[in-house]
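>>> coords please:
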Amino acid sequence: MKGVAVQVEVKDPPVAAREAELATLIESFNGAVAHLTATHEQLQGEVSRLKGELAGARSQLHRARELAALGEMAAGIAHEVRNPLGSIRLYAEALAQDLRDRPQERGVAERIVRCVSHLNAVVGDVLAFSREMVLEPEQQDAHELCEAAQELCAASAEGAEVTLRVPRSASQCFVVCDRGYVLQALGNVIRNACEAAGEAPGERIVEVRVVERPLRRADGSACDAVAFVVCDTGAGVSEAVRERMFNPFFTTRKAGTGLGLAIVHRIVDAHGGAVSIHNRADAEGGGAVVACDFPQAGPKAPTNVVGLGTVEARLAQDAQAQSVGGAAA
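You can find the predicted model right below:
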């Protein structure tokens, strides 16, 4: 049987239909490219964020190791140095009393007492910085905290011949924090500001203000915060000094221990806040501005931090050390 050839005519689709199909394909392709680009940018942002968090975690780990080493050293200092210092002070005070009729020799004994007091302050700062800190946050009136800090620092301001101002806003402002620690931090910052303003020529003023503003935490989350802003009319702070100001034992003062601002940093950090410092842009004579931002709602969770002890505990331990020194004498 012979085959039958069948001819099939294939007609090309209309040009318009092909163009529409091509346009649909191009649109789908462009959409896929845009989606991939957005996903890529999102992933890049996430990688950058994670890198930042990793760098922050490494920094915190390094600081924690430093604190652990400092804690071990502080325990040795408390045992080997604090008690003998108490004995030396008592002997020097007794000697000064015995020499009350001999002014020149008595002056030497009184200098010994002052030097021992300075060494005690150094040891006390080391212990305060290395001791475990347990926060007990409660709602506090931010303006009242400033006024309490002003009262604590009145003698320092008077000694430096500085006017200490604490303007109070008409509106109330509350923050959840550990009152004792916040007062300790504010006191350290205010006393530093008084020293800086007292060394500068011209008007000597330190002002403490309360500012409500947003805060971005170290983990990237945002929250409402209360900032305690301390401004002075001192000489300001250089960039090189600013980078090291919160490092333990760094100081530009002859009689400083270098732990005051390090303690401030530990307290604010334990509350989940942030500390910043810059020079005043509105003052012809310069001056520095230190801001301690505390989350308004308080720390995210109860915090035990190796680094500090309560003010009351520190005073009790200091008194106990002195009494032990007296017994040894």
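
>>> alpha carbons only for contacts and neighbour counts from here, please
Fine.

>>> show me the contacts for residue 268.
Counting by Cα atoms under 8 Å, 6 or more residues apart in numbering, residue 268 makes contact with 182, 185, 274, 275, 292, 293, 294.

>>> Select from those residues the one having the most neighbours.
Highest neighbour count within those, by other Cα atoms under 10 Å: residue 294, with 30 neighbours.

>>> export the contacts of residue 268 to JSON lines and tack on secondary structure and distance to residue 142?
Shown next, in JSON lines, are the contacts of residue 268 (DSSP: H, G, I helix; E, B strand; the rest coil; distance: Cα to Cα, whole Å):
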{"residue": "182", "secondary structure": "helix", "distance to residue 142": "10"}
{"residue": "185", "secondary structure": "helix", "distance to residue 142": "13"}
{"residue": "274", "secondary structure": "strand", "distance to residue 142": "16"}
{"residue": "275", "secondary structure": "strand", "distance to residue 142": "17"}
{"residue": "292", "secondary structure": "strand", "distance to residue 142": "12"}
{"residue": "293", "secondary structure": "strand", "distance to residue 142": "11"}
{"residue": "294", "secondary structure": "strand", "distance to residue 142": "10"}
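
>>> Excluding chain neighbours, what is closest to residue 161?
residue 198 (6.3 Å; Cα to Cα, 6 or more residues apart in numbering).

>>> burial count for that neighbour?
Neighbours around residue 198, by other Cα under 10 Å: 26.

>>> From residue 254, how far off is it?
15 Å (Cα to Cα, to the nearest Å).

>>> just residue 272 next, same as before
According to Cα to Cα, residue 272 stands 32 Å off from residue 254.

>>> what about those two, which has more around it?
The residue with more neighbours, out of residue 272 and residue 254, is residue 272; 21 against 6, by other Cα under 10 Å.

>>> Let's compare: structure for the following, please.
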Amino acid sequence: QSPSTVMITDIQGNIEYVNPKFTQVSGYDAEEVIGKNPRVLKSGETTAHEYSDLWETVKDGCEWRGEFHNRRKNGELYWESAAISAIRNSDGEIINFLALKEDITEKKRMEAEIESQNRELVHSENMAAMGRMASMIAHDLRNPLSSVKMTLQILGKKSNQDISTETRELCHISLEQIRYMEEILSDMLSYSRPDALKPEWISIDKVINMAISLSQRRQEDQKIKLHIDYHAGLPTLYADATKLRQVFSNLISNALQATRESDNPRVNIEAMVELGLEGTAVRIDICDNGCGISDADLDNIFEPFYTTRAKGTGLGLAIVKRILDQHKATISVSDNVPKGSCITVILPVSPASKITPQSDQGESQA
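Okay, the predicted model is just below:
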């Protein structure tokens, strides 16, 4: 049996012959396609212009070579490389067209996998370099900042007779800025040196409630309505409670901040069971009616040092993504109709064998 699919059509493109390999690859019996146009295999991905170019080439008596992303009888997509040429009679007239095709689906899959691995390798190397830089900067700045902070604290404790009200106010402002810088350094160190996971069986609702309590003051100050819905029957998760509290604290804080310009600010948090191909998981949706996220920002929001805010390092969501990657979890962003954004986190109900209680490849990712 030929390893290639053979198809012969008349000059109008109607199928006159297919070999057994065609049936094996496409799922169609010969009787189902004889007399029909090869468009029965179309997936809709090849453009009309490409088909037009194909026909112009073969009608001129030249050979056309290319690839098709076709659809089998059962609906599955598959890739074929094809060589299509004219068959002439003894007078040199074109009487048929011959297509020799090969199923290259597996080849395409392997190429895509290799390309993905190469991208991940380049990304990991870039992240490692950025992590080393962040660690160096954080270490070099932390000690001088501590000295300045201590000096300002001592100065601020002096009596009103020793320093003026204006000087005291300047000390207070300076200390606030130092605390802000310390938060930046903490984020940089957290990103550059991810801690090992300490997984245990936990209840996700308790973790989220703790994260909510950390943002309670902002919620009350901005008069934000917070709606929480934990579906019945949520399973326990094998995860690091401290790390996940950090994740949800960051995501909830971002959602609250996004609503600051809304007339009726609202944040909804919903947790439910998610049944997928890889097993049971818990899905958490955090939706706000705030300013939303632009399409231009969507592709970059989880990249380190990317931020749309005047203040901040852009490491918050990068740390969130890293922690979720350690938990074999996923995170995605979508629009919240009619306004705002939704963050969806899907955490697998993982046995101990699926979560390695180590940092995410340690310094290789740092």
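
>>> TM-score for these two?
After superposition, the two chains reach a TM-score (TM-score structural alignment, normalised by the length of the first structure) of 0.74; 273 aligned residues with a Cα RMSD of 2.7 Å.

>>> And the strands in the stretch 51-200 of the first structure, which stretches?
Per DSSP state E, counting those that start in this stretch, the stretch 51-200 of the first structure carries strands over the ranges 131-134, 138-141, 163-165, 174-177.

>>> Would you tell me which one of those strands is buried the most?
Across these, the average number of neighbours (mean count of other Cα atoms under 10 Å) peaks for strand 174-177, which reaches a mean of 22.

>>> Can you check which part of the second structure that one sits on?
Using TM-score structural alignment, the residues of the second structure aligned to strand 174-177 of the first structure are 236-239.

>>> and what of stretch 238-255 of the first structure?
Taking TM-score structural alignment, stretch 238-255 of the first structure hits residues 294-311 over in the second structure.

>>> which residues touch that stretch?
313, 314, 315, 317, 318, 321, 333.

>>> can you give me the end-to-end distance of that stretch?
End-to-end distance for stretch 294-311 of the second structure: 19 Å, by Cα to Cα.

>>> now that stretch: how far from the chain's centre is it?
Distance of stretch 294-311 of the second structure from its chain centroid, counting by Cα atoms, centre = their mean, to the nearest Å, is 13 Å.

>>> before we move on, what about stretch 169-176 of the first structure?
21 Å.

>>> what distance separates the start and the end of that stretch?
Stretch 169-176 of the first structure: ends 19 Å apart by Cα to Cα.

>>> circling back to that earlier point, could you dump the strands of the stretch 51-200 of the first structure to CSV with distance to residue 57 of the first structure?
Formatted as CSV, the strands of the stretch 51-200 of the first structure follow (distance: least, Cα to Cα, whole Å):
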stretch, distance to residue 57 of the first structure
strand 131-134, 20
strand 138-141, 28
strand 163-165, 38
strand 174-177, 24
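
>>> Distance check, the aligned partner of residue 209 of the first structure in the second structure against residue 114 of the second structure.
Using TM-score structural alignment, the partner of residue 209 of the first structure in the second structure is residue 270. Counting by Cα to Cα, the separation of residue 270 of the second structure from residue 114 of the second structure is 37 Å.

>>> sorry, back to before: minimum distance to residue 304 of the first structure: which of the strands of the stretch 51-200 of the first structure has it?
strand 131-134 (4.6 Å; Cα to Cα).

>>> Provide the aligned range in the second structure for that closest one.
The aligned range for strand 131-134 of the first structure is 193-196, by TM-score structural alignment.

>>> Can you tell me the centre-most residue of the first structure?
By Cα atoms, centre = their mean, the first structure has its centre lying nearest to residue 265, at 2.4 Å.

>>> Tell me the counterpart of it in the second structure.
That one, residue 265 of the first structure, aligns with residue 321 by TM-score structural alignment.

>>> you'd agree that match is up against residue 328?
No. Residue 321 of the second structure is not in contact with residue 328 according to Cα atoms under 8 Å; the separation is 10.3 Å.

>>> picking that back up, could the contacts of residue 268 of the first structure go into TSV alongside distance to residue 70 of the first structure?
Below are the contacts of residue 268 of the first structure laid out as TSV (distance: Cα to Cα, whole Å):
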residue	distance to residue 70 of the first structure
182	23
185	20
274	23
275	22
292	24
293	26
294	26
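
>>> tell me which of the residues you listed is nearest to residue 60 of the first structure?
residue 274 (13.8 Å).

>>> Quick check, that closest one in contact with residue 294.
Yes. Using Cα under 8 Å, residue 274 of the first structure is in contact with residue 294, at 7.0 Å.
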